[in-house]
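>>> Provided below for reference: sequence and predicted model.
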Amino acid sequence: MSQKVEIETEFITVGQFLKEVGIIGTGGQAKWYLKENSIEVNGEPEDRRGKKLYKGDKIVAEDQTFEIA
């Protein structure tokens, strides 16, 4: 089962997402985090902190599944 992450805007970036769900403490940690850890967006590996996430996207990070809602 995936955790829902509610957004009020059209999209958020991977860096904003990681901060929102508490995986990183500040946006500046996103670049480092993505170099050291792998995440998947809609089943594809992703390492760009600026990648835009839209409603319906599924993200796997830290052995957890999230869905943008």
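Happy to help now that I have it.
>>> Every contact and neighbour count from this point should use C-alpha atoms.
Fine.
>>> Quick one: residues in contact with stretch 7-20.
24-27, 30-31, 48-55, 68-69 (Cα atoms under 8 Å, 6 or more residues apart in numbering).
>>> here's the one I want to compare it with:
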Amino acid sequence: MQTLDFELDRDFVELNQLLKLVGLCDSGGAGKQLVASGAVQVDGAVELRKTAKLRAGQRVRVSDVEIRVLPAR
């Protein structure tokens, strides 16, 4: 499994935007489609809210890629 770290520079990031920012989707719209397909898990549970607010400490999984949302340093 590939692990990507995303350092949060604000209070939260929306799920569809996170997928775009780490390069798993070309756009926020593509991120919304991926979430709607049921292929995205947040903290081990399928997440269908396209703009779910993710905060530091959460983990997102898409197939064999895990994204760790980290606090800003």
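Happy to help now that I have it. Note that the structure is a prediction, hence the values are computed from the model and not measured.
>>> now what about the TM-score between them?
Scored against TM-score structural alignment, normalised by the length of the first structure, the superposed chains reach a TM-score of 0.86; 69 aligned residues with a Cα RMSD of 1.6 Å.
>>> what's the single longest helix in the second structure?
helix 28-36 (DSSP state H).
>>> Now do that one: which elements does it pack against?
Counting contacts by 3 or more Cα pairs under 8 Å, 6 or more residues apart in numbering; DSSP states H and E, helix 28-36 of the second structure packs against helix 15-21.
>>> with the first structure superposed, average distance for the helix it packs on?
Overlaying the first structure shows helix 15-21 of the second structure at a mean distance of 0.6 Å from the equivalent residues (mean Cα distance after the TM-score superposition for the first structure).
>>> next one: that helix to chain centre, how far?
5 Å (Cα atoms, centre = their mean, to the nearest Å).
>>> circling back: now, of the contacts of stretch 7-20 of the first structure, which are buried?
I24, A30, R49, L53, Y54, K55, I68 (16 or more other Cα atoms under 10 Å).
>>> what about the residue nearest to I23 of the first structure when sequence neighbours are not counted, how many residues close to it?
Using Cα to Cα, 6 or more residues apart in numbering and skipping residues adjacent in sequence, the residue nearest I23 of the first structure is E62, 8.0 Å away. E62 of the first structure has 10 neighbours, counted by other Cα atoms under 10 Å.
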